[in-house]
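J.: The following block contains a protein sequence and its predicted model.
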Amino acid sequence: MGTVGIILAGGRGERAKPITLESADYIRSKALIPFVGRRLIEWVVDACREQGIHKFYVVAQGLENRSQIMLLLGHGERYGVEVRYSRPSFDRYNVGSGAATLHNLEEWDLREQALVLPVDSIFDFSLPELEATHRANKAVVTVAAVARTPAEVAGKYGAMQTDAQGLVNGFVEKPGLDRIHDLFPEVRHDNCAMIPTNAGMYLVDCDRLRQAAREPELMRKAQQRLDWGGDLLPELVARGLPVGAHHIARLGDLGNVEDYLITLKDVLAGDYPLMNQLMTEPASASPRYWIHESSLATRDDITGTTLADKIEDGSVVIGPGVRIGRHVAVGSDVHLEYTDVGDGAELRAGARLSRSSCGDASVIGSYADISDTYVGPMVEIQSDRQNPVRLEGYTAIGDGVQLWPGSRLSGVSIYPRLRVPAIANLPSGTRLTSSDDILRWI
């Protein structure tokens, strides 16, 4: 019996706002966040299918989340897989990722081996190697581990202590640097030392995990709050059950704006071999980029020349790591690198974009300078040579926002459908969630 996939897709995506908002009061499922021309859950399903998983169970939550995912995936026919969903009546049990998993294992009566993974990350891993480690350790759960430096771990990732056989004997959820030095004294004087961290993906022996979960205290916790990393795994280790660790090549977190953009740049640069296999062949290998043929043939409304013409004569520079979708209009003197451009977008003369995402049907005005920024679908950035817009520092512009000429933003998030006059000098971390927020700053 093969491995099945369990996709945890019920979170509300609070950390990723405004990417996870279609409007101020309507949540886009994390599963449907756009990423390199597709939705996140499509990449997850495809990556697992390529490694032999053809049956998936999706843990959803609530009307918006469940209906959005079901409209996209259906029952898996388009993807060559079978997809089943958690029952709406089980939403009340989704009190943490661990609780949601345990309750649905019982509902689905799963007894085989399952790969449990979140929907807001991409992984570069080998399932056969993960399965081999799992068998060798006779583990109830094997945790996918990513090695990170102490500075990367501090306050952000769960750390694992392992023995010589690779079994986990301790978990510490998001330790500070001092705590890391106490737990891993070998890293105190070695800044290059690496610490195994929980990647949030688990290979599970469903039958044995279900048996373990029937212990009264664990059953009680599963009715209240039970997360995988902070609760369930430490409980299993404390009870002496074998929990293994298997190092995978890479994890790309997409759960917040900064990590989303960093992962996007790495994927476009070719740093995820598994993603490379799933993506189409680049139109150019050096520099590496993808441009849909319909965009190469699209003429801009100022010069009347096609994108192909402008690339050939050097008036548009396509640097490494660029993907341009369908029917995109690109003006003269546009420079792009490590940027994803969605279908139907317009990039007007003189625009510069790097390490950024530009959503479907968005309009980037003339001479806008955009770096390390998420621009949502249907955004209009009004910019001109005299009053160029500058966006940087992991800024995020929500769906349908209009930005006036002259804005200067760094590390700012703007919620969907707002009209924002020229603003500068907002503190990094500012969130503009309503018209009232805007009025406070103008």
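T.: That came through fine.
J.: okay, CA-based contacts and neighbour counts for the rest of this
T.: Fine.
J.: can you give me the strands in the stretch 251-400 of the chain?
T.: Secondary structure of the stretch 251-400 of the chain (DSSP state E, counting those that start in this stretch): strands at 284-285, 288-291, 317-318, 322-324, 329-330, 335-341, 346-347, 352-358, 363-364, 369-371, 373-375, 380-381, 390-392, 395-397.
J.: To Val172, which of these lies closest?
T.: Among the strands of the stretch 251-400 of the chain, strand 395-397 comes nearest to Val172, with 31.2 Å by C-alpha to C-alpha.
J.: Give the next helix or strand downstream of the closest one.
T.: Sequence-wise, the next helix or strand beyond strand 395-397 is strand 402-403, with elements assigned using DSSP states H and E.
J.: coming back round to it: and the strands of the stretch 251-400 of the chain: which comes nearest Leu21?
T.: Between the strands of the stretch 251-400 of the chain, strand 395-397 lies closest to Leu21; by C-alpha to C-alpha that is 10.6 Å.
J.: Show me what that closest one is packed against.
T.: Helices and strands touching strand 395-397, as assessed by 3 or more C-alpha pairs under 8 Å, 6 or more residues apart in numbering; DSSP states H and E, comprise strand 373-375, strand 413-414.
J.: want to compare, so here's the second one:
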Amino acid sequence: MAQDTARQAAATPARALLPQILPALVVGVGASLLLLGVSAAAEALQHVLWRNLPDALGIGRYSVLWTIVMLTATGVAVGLVIWKVAGHAGPDPATTGLDAPVLPPAVLPGLLLATALMLAGGPSLGPENPIIAVNVGLAFWLGRRLLPRLPGGLWVALAEAATIGALFGTPVAAALLISEALAGRQLKGALWDNVFAPLVAAAAGAVTTTLVAHPTFDLHLPPFGHPGWGDLLAVLVIAAAAALLGMCAVRAFPYVHGAFARLRHPMLVLPVGGLVLGLLGALGGHLTLFKGLEEVEEIAADPDGWSAGEFATMTVVKLAALLVAASCGFRGGRIFPAVFVGAAFGLCAHALVPGVPPALGVAAGVLGMLLAITRQGWVSLFTAAVLVASPAIIALLCIASLPAWLLVTGRPQMRLRADGTPVR
């Protein structure tokens, strides 16, 4: 009798988890399709705005004039959405992160529109934060109506994990993010019981993205060979320096946000922010525009194609553009532009010291920058590692993450409270 009771207790988690598989699969596929749809729409609009229209007008595609006009016009368009569309495109993005709040359904169309306009227009932000927020809102609203017996928090976890899996094309990033979020919490049951359904959603989102869009994060840099003592020194210095540079933007964040907030009205804040971004884009060139994924592939394709000064200019301009775009109310995330900043910083190190392998410089720069901007240790390590696809570099990155983390932990984050003070 006791043995039967023990078997029944052991079987309970499986019976509890099995009903979550189908909802997790549906959320995963749906989250991926929404991300792909918004990305495709934004790319089509970007093609019109930055190729067809300037060609028809006889203006250079990325000329100084067109860059300033387009970024300012994007600020006007997004400002109109925030001002007039129901829900005002959600809360101030400076106060939100990857752990998105559950927004009412009426807010989501405006947030999607503002995100698509931002992605097409050129501000230095990625799609991750708003797309996670939209997927969380949709999953929670639909899930609570169709399957009210499942807890509301489950729908939030499924949508967040599914979107992260879809963004990176692998559930590994979602697994790392979930494990980091669960650290320190009092869990009910084993860790894998808590992450089982989110991992199913992340896997479904990743597979859907892979089958439809065939994404890759490998920059195809020259292969990194057997590490030496010089490589260890280089990765420690570059990662720490990148983290310090990122912390400069983090420290400036509340002040820049406060300066834009004094303009009060979105039809002042966003156009002025767009104008500043246009001036930065004119200074840094077209590679410092947009979310940065395609652009980082371009600079990585020819690591010796730019001088150290040019890489340094791209690094500083892109970081400033990220700071301004995140401060003035454009709806978007900071991971992808931070990847460009870190990669440009690492290639600058390679240009200054040719003995630093490009793959090592890029991975270390991205690691340090992401640690400062996101404060997500596992995701920073994962992103830096997949960019160079070199197993030999992983141990070096793990070592470099330790001093870089000491530089950023316990200090203000690139996220504000409602009163404008930084989160620690």
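T.: Perfect, thanks for sending it. Since we're looking at a predicted model, the values are computed, not measured.
J.: TM between them?
T.: The pair, once superposed, lands on a TM-score of 0.25 when counted by TM-score structural alignment, normalised by the length of the second structure; 186 aligned residues with a C-alpha RMSD of 7.3 Å.
J.: center of the second structure - which residue?
T.: In the second structure, the C-alpha closest to the average C-alpha coordinate belongs to Ile335, at a distance of 2.9 Å (C-alpha atoms, centre = their mean).
J.: That residue touches Met369, doesn't it?
T.: No: taking contacts as C-alpha atoms under 8 Å, Ile335 of the second structure lies outside contact range of Met369: 9.5 Å.
J.: For Gln161 of the first structure, give me its contacts.
T.: Listed by C-alpha atoms under 8 Å, 6 or more residues apart in numbering, the contact partners of Gln161 of the first structure are 168-171, 196.
J.: Beyond the longest strand along the first structure, next helix or strand please.
T.: Assignment by DSSP state E gives strand 195-205 as the longest strand of the first structure. Scanning forward in sequence from strand 195-205 of the first structure, with DSSP H and E defining helices and strands, the next element found is helix 206-213.
J.: hmm, back to that, will you turn the strands of the stretch 251-400 of the first structure into CSV that also has distance to Trp108 of the first structure?
T.: What follows is the strands of the stretch 251-400 of the first structure, written out as CSV (distance: least, C-alpha to C-alpha, whole Å):
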stretch, distance to Trp108 of the first structure
strand 284-285, 46
strand 288-291, 41
strand 317-318, 49
strand 322-324, 40
strand 329-330, 48
strand 335-341, 39
strand 346-347, 47
strand 352-358, 38
strand 363-364, 46
strand 369-371, 45
strand 373-375, 38
strand 380-381, 46
strand 390-392, 46
strand 395-397, 39
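J.: now those in CSV, with mean neighbour count and distance to Ala99 of the first structure?
T.: Converted to CSV, the strands of the stretch 251-400 of the first structure look like this (neighbours: other C-alpha atoms under 10 Å; distance: least, C-alpha to C-alpha, whole Å):
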stretch, mean neighbour count, distance to Ala99 of the first structure
strand 284-285, 11, 46
strand 288-291, 22, 42
strand 317-318, 19, 47
strand 322-324, 26, 39
strand 329-330, 26, 48
strand 335-341, 26, 36
strand 346-347, 24, 45
strand 352-358, 26, 35
strand 363-364, 26, 43
strand 369-371, 23, 40
strand 373-375, 29, 33
strand 380-381, 24, 42
strand 390-392, 22, 39
strand 395-397, 29, 32
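J.: Quick one: neighbours of the nearest residue to Ile438 of the first structure once chain neighbours are set aside, just the number.
T.: Closest residue to Ile438 of the first structure apart from its sequence neighbours, by C-alpha to C-alpha, 6 or more residues apart in numbering: Leu432 at 6.2 Å. Other residues lying near Leu432 of the first structure total 21 when counted by other C-alpha atoms under 10 Å.
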